[in-house]
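In: sequence and predicted structure below; questions after.
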Amino acid sequence: MTGKEEIQKDWFKDWFNTPYYHILYKNRNNEEAALFIRNLVQFLDIDSEKAKILDLACGKGRHSIYMNTLGFDVKGVDLSEESILYASQFAKDRLSFAVQDMREPMQEKFTHIFNLFTSFGYFDSQDDNQRVMHAIDAMLDKDGILVIDFMNSPKVIQQLVKEEEKTIDSISFHITREHDHQHIYKHIHFQDKGQDFRFSERVQALTLDDFSRLTDATGLQIIRTFGDFSLNPYHPETSDRLIIIAKKQE
């Protein structure tokens, strides 16, 4: 059975709200994330007194929390109630969290919107991607800045790790990956407390051209791209990431 046949349309609603999602991804590199944020803040020359930042699809809030320590007013939103429940324990002055579907705009305006760590392309169609981009456009101030940090799909497909085992908190996660050139699938199988669990992730294999089409349909224009967290130039064949900087033109 292929990934297309197995996976549910809104796979993220169940998987992101399980404790096992947070166990599997608990060892993300916070130092690397902090370096990336510092590099972005410096490159964008963000004024902490004037900026209002939205961390869109914030997960458990690690980027939001760090940006707040740098003096920024930050709001983190995510569809996962479990993630927002965890992040909310860190809420304080100039740092807040809320459950929000990224396809729907909020009645707030922001100077900067960050969408980090491949938190785009989860939905089933390009129409949903466009809804996200229109929502971002609606929430950005004039001359506001969007930052999207996405996987570099061409390199990921070329170097896809088809199978691996990860043991975290005494749980052995068996992970397999596949692609159909349009999506990258990750299938996760494990046992815990005598039960058998299977989850799947599906992310669209979006390219720079795809993001250009999405922004061109809005008031956003891509003004710069980078290929890693140190903000080196982007190369489709070799870069680790696709980092997009877009500006609202109207």
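Out: Yep, that arrived. Remember, predicted model here, so these are calculated numbers, not experimental data.

In: please make it C-alpha for all contacts and neighbour counts, starting now.
Out: Will do.

In: over to the nearest residue in space to Phe90 that is not next to it in sequence. Which of the three states is it?
Out: Leaving out its chain neighbours, the residue that sits closest to Phe90 by Cα to Cα, 6 or more residues apart in numbering is Ile65, at 7.3 Å. Each residue gets one of three states, and Ile65 gets helix by DSSP: H, G, I helix; E, B strand; the rest coil.

In: how near is Ile65 to His181?
Out: 35 Å (Cα to Cα, to the nearest Å).

In: next: Asp45.
Out: Counting by Cα to Cα - Asp45 and His181 are separated by 37 Å.

In: what do you get for Asn129?
Out: Applying Cα to Cα to Asn129 and His181 gives a distance of 17 Å.

In: out of these two, which sits in the busier spot?
Out: Asn129 (21 against 12; other Cα atoms under 10 Å).

In: just the helices in this structure please.
Out: All helices of the chain, identified by DSSP state H, fall at 3-6, 11-15, 19-24, 30-44, 62-69, 81-87, 126-139, 153-158, 208-216.

In: reformat these as CSV; add distance to Ala51.
Out: Below are those laid out as CSV (distance: least, Cα to Cα, whole Å):
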stretch, distance to Ala51
helix 3-6, 41
helix 11-15, 30
helix 19-24, 30
helix 30-44, 11
helix 62-69, 11
helix 81-87, 21
helix 126-139, 14
helix 153-158, 31
helix 208-216, 22
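
In: next, the one to line up against it:
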Amino acid sequence: MSYGDFAYVYDFLMQDVPYDRWLEFFQRKADAYKSSGEKVMDLACGTGELSIRLAKLGYQVTGVDLSEDMLMVSSEKANKENVQLSLFQQNMSQLEGLGLYDVITVFCDSLNYLSSPQEVQETFKRIHDHLQENGLFLFDVHSIYKMEHIFSNQTFTEIEDEVSYIWNCFEGEHQYSVEHELTFFVLDEKTSQYSRFDELHKQRTFTENDYLLWLNEAGFDVLEVSADFSNEKPKEESERIFFVCKKK
């Protein structure tokens, strides 16, 4: 999928998203598993919020995203922050030719945009191919609980002077999937008029056992499975599941 106009209001929508907690999670796991390497791929990097934070810490960061618009925003922000990012437009399930990395991340439930088991399996294999020996793969996904009890059949709204939105969530066509229908109203400062655009985003998750099986098949040792930025194992009402994996 391509985010189109969505890229330019994405940071507004994500303004309360805890990027610093993902950064802290990254640092904690890199230290725990003694990943001293500096080369990091931030896969599905979006508008570069995490990539820029990593670059400021001295990592050599490559950001990869499917959306050209997202990458343009990332580049603009990196220039403004005076940090160096290497940016590439690729589909994560078709990742190729970008060299080897010490750590690869897929955070902020980006993996949930893959619509089939085959896409997830292929993504794991491509990531494995782009990691150094014993390299780390860190990612998170929405839990089944979140899909079924927090998203499904819910509506979220935000009204601000410059950007407002209505976000409706519906049960998707697959098990453990949702469809996000988003309607945005964005103020044009030149005309003082609001323009409307609509987006449809589909997300799907799978069981923890599915992910564990596919990671093993792709050549990973799963070092940890935890929930909600903690070191605790997932519980029935956990919302975000984290995996820490090492290339065999």
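Out: Done, it's in. All values reported here derive from a predicted model rather than from experimental measurement.

In: which bit of structure 2 covers the longest strand belonging to structure 1?
Out: When structure 1 is scanned for its longest strand (criterion: DSSP state E), the result is strand 140-151. Aligning strand 140-151 of structure 1 against structure 2 (TM-score structural alignment) gives residues 131-142.

In: what comes up buried for that stretch?
Out: For stretch 131-142 of structure 2, the neighbour count (16 or more other Cα atoms under 10 Å) marks 131-132, 134-142 as buried.

In: show me the contacts for the residue nearest the centre of structure 1.
Out: Nearest residue to the geometric centre of structure 1 (Cα atoms, centre = their mean): Ser119, 2.0 Å. By Cα atoms under 8 Å, 6 or more residues apart in numbering, Ser119 of structure 1 lies in contact with 57, 149-150.

In: burial count for Lys52 of structure 1?
Out: With other Cα under 10 Å as criterion, Lys52 of structure 1 counts 21.

In: so how far is Gly58 of structure 2 from the aligned residue in structure 2 for it?
Out: Using TM-score structural alignment to pair residues, one finds that Lys52 of structure 1 aligns to Lys39 in structure 2. As judged by Cα to Cα, Lys39 of structure 2 and Gly58 of structure 2 stand 10 Å apart.

In: now Ser164 of structure 2
Out: 36 Å.

In: tell me which of those two has more neighbours.
Out: Taking other Cα under 10 Å, Ser164 of structure 2 and Gly58 do not tie; Ser164 has more neighbours (19 against 12).

In: which position in structure 1 pairs with the more buried one?
Out: Ser164 of structure 2 maps onto Ser172 in structure 1, by TM-score structural alignment.

In: for that match, give me its contacts.
Out: 165-166, 190-191.

In: now the buried members of those.
Out: Phe190.

In: can I get the contacts of Ser172 of structure 1 in a markdown table with distance to Leu231 of structure 1?
Out: Below are these laid out as a markdown table (distance: Cα to Cα, whole Å):
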| residue | distance to Leu231 of structure 1 |
| --- | --- |
| Glu165 | 31 |
| Lys166 | 30 |
| Phe190 | 37 |
| Gln191 | 40 |
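
In: from the contacts of Ser172 of structure 1, pick the one nearest Ser200 of structure 1.
Out: Set against Ser200 of structure 1, the nearest of these by Cα to Cα is Phe190 (11.8 Å).

In: close enough to count as contact, that closest one and Phe199?
Out: No: with contact defined as Cα atoms under 8 Å, Phe190 of structure 1 does not reach Phe199; the gap is 9.1 Å.
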